[in-house]
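J.: have a look at this prediction, sequence included:
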Amino acid sequence: MTNSIQAWRSAIVHSVADPADVGIDASYQYFEDGLLVVENDKIIAVGESKELLPIYQDKADITTVEHGLITAGFVDTHIHYPQTGIIGSYGEQLLDWLNNYTFPAEGEFHDKDYARKVADVFLKELLRNGTTTALVFGTVHKESVDAFFEACETHNLRMICGKVMMDRHAPDFLVDTEESSYQDSKALIEKWHEKGRLHYAVTPRFAPTSTSEQLTQAGELLQEFDHLYLHTHLSENQQECEWVSSLFPESKHYLDVYDQHKLLSERSVFAHGIHLCDDEYHRLHDTGSAIAFCPTSNLFLGSGLFRLNKAEEHKVNVGLGTDVGGGTSFSMLQTISEAYKVIQLQGEKLSPFKSLYLATLGGAKALRLENKIGNLAVGTEADFVILDYHATPLLTFRLDQSKTLDETLFVLMTLGDDRTIARTYSAGKCVHSRDS
């Protein structure tokens, strides 16, 4: 009979704080020969194996990881599951991307069977890339969210999703109404929010595709139910920002549109936030709202460079987002690599420990889930990944030259991809194994 206590012996690293707040050395824990101990779905111990093995060697089923590294499951703070089928589409910036690729693709999601098929592919890709929690866009259709949450239940994943609210400036087959979006969202909230490890996000696509009346209804939903998320886009593209200014002339700036409709809160996550003024950063901080930094899509769609230093200066919570399908990879490792380049282009540096934080604990803090996920602290849920130092011949050769932990992390983040993820665990259960 299998023990309820499982343990993994491996090199282990995880974030414990933001390097911007405490400095790099105090921001992480590393155990060169560590032991991670899990009972059922919770972490009950993590530390040096020489200290923990005497306690658990007779109590736990112990797996020894060869040439690998364990860290927390990755947290993706912005992604569109209905855009899985258009990832890697050529040649557009944001508004043309929506009209030429996104809207036609999303029209198919009125069919729940089709939506479930895509949801299954999407989740397999997330887990294959070590992502165990994501903040996810559905489509305007209720069926899209039902299909997604049903797929998540199969693997007991901690996921957040919402039905798009969109009552203007979109094709007729994709628009809802002020009343239907409220009623459909309410029904989904009552069915799925905080059921198991699932959460609901009120999801207006972005300000231009919702009337003021619909945004008001979104704000009312946030007041009606506890612990709901708000998930939308903010200041991704200069043309978009100009459009918002023309549609909402009474607003001081883009963020103020959402603020006037009571959409800023500690569980509000705004994707992109590239073209922000100081007042917007101040307001994000004051309300506890977060930004999802999406470097891959920002580069692919030509949107601009996110100013991480400004977010840090104003103490705004930031997580990483792949933003598939504008983003070109489900891999958080590849997303980190692109984030490094975005920061380099601004004459600054992104340390591997800050990158690890953004991809794990930073994302969890942006989602207000840091007491449940985001690192390997005792009492948190056992969502973690095993990275393979020998995933490719080049990675093997390059890591043989590595002399420090920060060099090893940086190489993994620069050369790594889905092949680097040997196994992914959710709530203590293996939900992806590369070799099976």
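T.: Now that the structure is in, tell me what you want to look at.

J.: C-alpha from now on. contacts and neighbour counts both.
T.: Will do.

J.: quick check: Leu174 touching Phe103?
T.: Yes: the pair Leu174 and Phe103 passes the contact test of Cα atoms under 8 Å, sitting 7.4 Å apart.

J.: structure two is appended below for comparative analysis:
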Amino acid sequence: MRHDDTILTGTVLAFTGSPFNDTPDAAAQVHEAVLIRAGRIHAIGPLDSLTAQTPNAAITRHDGCLISAGFIDAHAHYPQTAIIASWGKRLIDWLNGYTFPEEMRFDNPAYASDIANRYLDLTLSNGTTTVASFCTSHPQSVTAFFDAAQARGLRACAGKTCMDRNAPPALCDTAQSAYDDSAALIARWHGVDRLHYVITPRFAPTSTPEQLIALGALWAEHPTCLMQTHLSEQIEEMAWVQQLFPKARDYLDVYEAHGLLGARGLYGHAIHLTPRETARLADIGAALIHCPTSNTFIGSGLFDMGQHVAKNQTVGLATDTGGGSSFSMLRSMAAAYEIGQLTGTALHPAQLIWLATAGSAQALHLQDHIGTIAPGKEADLVVLDLTSTPAISQRHARANDVWEALFPTIMMGDDRAVRQVYIAGQPTF
């Protein structure tokens, strides 16, 4: 008898492939139960079969619910938690009016800790089990985030945001201090428990060439780290980059020329790419991170999912809190569907939930650990009540298959749909 064996029952959704490369029913399997042992998925299948393997396992029934891999938010700014849903303008106005003043408050470690804990409580309540977050330029903002994630047992990714120009002096570091601070944080946090350090230049306009070179060198020295930044979010931003880097062929070339283009790179937004940039990103195997609620909230533009998946581009999904207007990955899935409709790509429910789980896991190079329910994977799970509101319930009643049953929750669901979240097999509430 193993005292840590637990069986969860419900509609267990497990992906064995990408629904962008195969039909949804070929890419996914539906099971009756999942057996968790020592924080990992041990087996999936019929309840009778799992109970025969482990007759003394504790059984938790989530009948009528969908059990999925936990949601993975591949691009967020936890320091912007308190300013989410602030009346926006355009990107640069939003940064100057809301983001930078709020980020200055993170020189206070107690404030950073308060926001980090609040943020992770909010994301967990929405079914998100892993986040890749920008912090602020203060090293203590990274410590606060990782402390909060470690206390919850989360697999999490984050890094100090580096800026040495075009930002308030109180938020600016230097090329050398960005390198030194980031290197010290890598030594302290990268690979500890379930934590991953991400080298983080905010975006090209707020870093001098010297800082970009320093961070590119740091990445070369620590190739297991991810690197996250922003790319081609708004037209005005792109014009600004052209003014600041007149010799660059395009926005992506700025990063490549300074050692910041690679397969472990995460390029947020990536809306207004040239054909050269699109081809280069696909060739290198870098990840584009789709931030649909942010792209509409700040008026950035429409990400062309169809174009990128046709080129086998790696794409992750994100909330982009707080430019994004919701902590919920369900809302990000719904917005991705709506933007797909506007760009001529009708995304199937299987593709939407895959983007928020397995797709984002691939973008973060964490697919060996999380992202789908399979033996050996870590048991980070979300349990979705597919009848959480009267409106959803009445539509669910007419569903003919699992995808029709799930789609109303994707389009209309919120934290009320999250029945339970498991981190390494342990329930969180």
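T.: That came through fine. All values derive from a computational prediction rather than experimental measurement.

J.: overlay the chains and give the TM-score.
T.: Once the chains are laid over each other, their TM-score by TM-score structural alignment, normalised by the length of the second structure reads 0.98; 429 aligned residues with a Cα RMSD of 1.2 Å.

J.: picking up where we left off before, more neighbours: which of Leu174 and Phe103 of the first structure?
T.: Set Leu174 of the first structure next to Phe103 and count neighbours by other Cα atoms under 10 Å: Leu174 wins out with 22 against 18.

J.: distance of Pro292 of the second structure from Asp114 of the second structure?
T.: From Pro292 of the second structure across to Asp114 of the second structure, the span is 27 Å (Cα to Cα, to the nearest Å).

J.: actually Ala167 of the second structure, not the one I wrote
T.: Using Cα to Cα, one gets 24 Å for the distance from Ala167 of the second structure to Asp114 of the second structure.

J.: which one of those two has more residues nearby?
T.: Ala167 (16 against 13).

J.: tell me, how many residues neighbour the closest residue to Phe74 of the first structure other than its chain neighbours?
T.: What sits nearest to Phe74 of the first structure in space, not counting adjacent residues and going by Cα to Cα, 6 or more residues apart in numbering, is Thr131, at 4.4 Å. By other Cα under 10 Å, 28 other residues sit near Thr131 of the first structure.

J.: residue in the second structure matching Thr131 of the first structure?
T.: Applying TM-score structural alignment, one finds that Thr131 of the first structure aligns to Thr128 in the second structure.

J.: its match contacts Ala74, correct?
T.: No: between Thr128 of the second structure and Ala74 there is no contact under Cα under 8 Å: 10.5 Å.

J.: tell me where the stretch 51-200 of the second structure has helices.
T.: Remark: helices assigned in the stretch 51-200 of the second structure by DSSP state H, counting those that start in this stretch are 91-94, 100-104, 109-125, 139-151, 175-189.

J.: and those, which is most packed in?
T.: helix 139-151 (a mean of 22; mean count of other Cα atoms under 10 Å).

J.: that older thread, report the contact partners of the residue nearest to Phe74 of the first structure.
T.: By Cα atoms under 8 Å, 6 or more residues apart in numbering, Thr131 of the first structure lies in contact with 73-76, 332, 424.

J.: gap between it and Met1 of the first structure?
T.: From Thr131 of the first structure over to Met1 of the first structure (counting by Cα to Cα), the distance is 30 Å.

J.: swap in Leu276 of the first structure?
T.: Counting by Cα to Cα, the gap from Leu276 of the first structure to Met1 of the first structure is 57 Å.

J.: pick out whichever of those two has more residues nearby.
T.: Neighbour totals were compared for Leu276 of the first structure and Met1, and Leu276 leads with 20 against 3 (other Cα under 10 Å).

J.: aligned counterpart of that one in the second structure, please.
T.: Leu276 of the first structure maps onto Leu273 in the second structure, by TM-score structural alignment.

J.: for Glu150 of the first structure, same thing?
T.: Per TM-score structural alignment, Glu150 of the first structure is aligned with Asp147.

J.: and what of Ala201 of the first structure?
T.: Using TM-score structural alignment, the equivalent of Ala201 of the first structure in the second structure is Val198.

J.: residues in contact with its match?
T.: So Val198 of the second structure contacts 157-160, 225-228 (Cα under 8 Å, 6+ apart).

J.: now swap in Val385 of the first structure and tell me
T.: Contacts of Val385 of the first structure (Cα under 8 Å, 6+ apart): 70-73, 130, 421-425.

J.: fine by me, we can end here.
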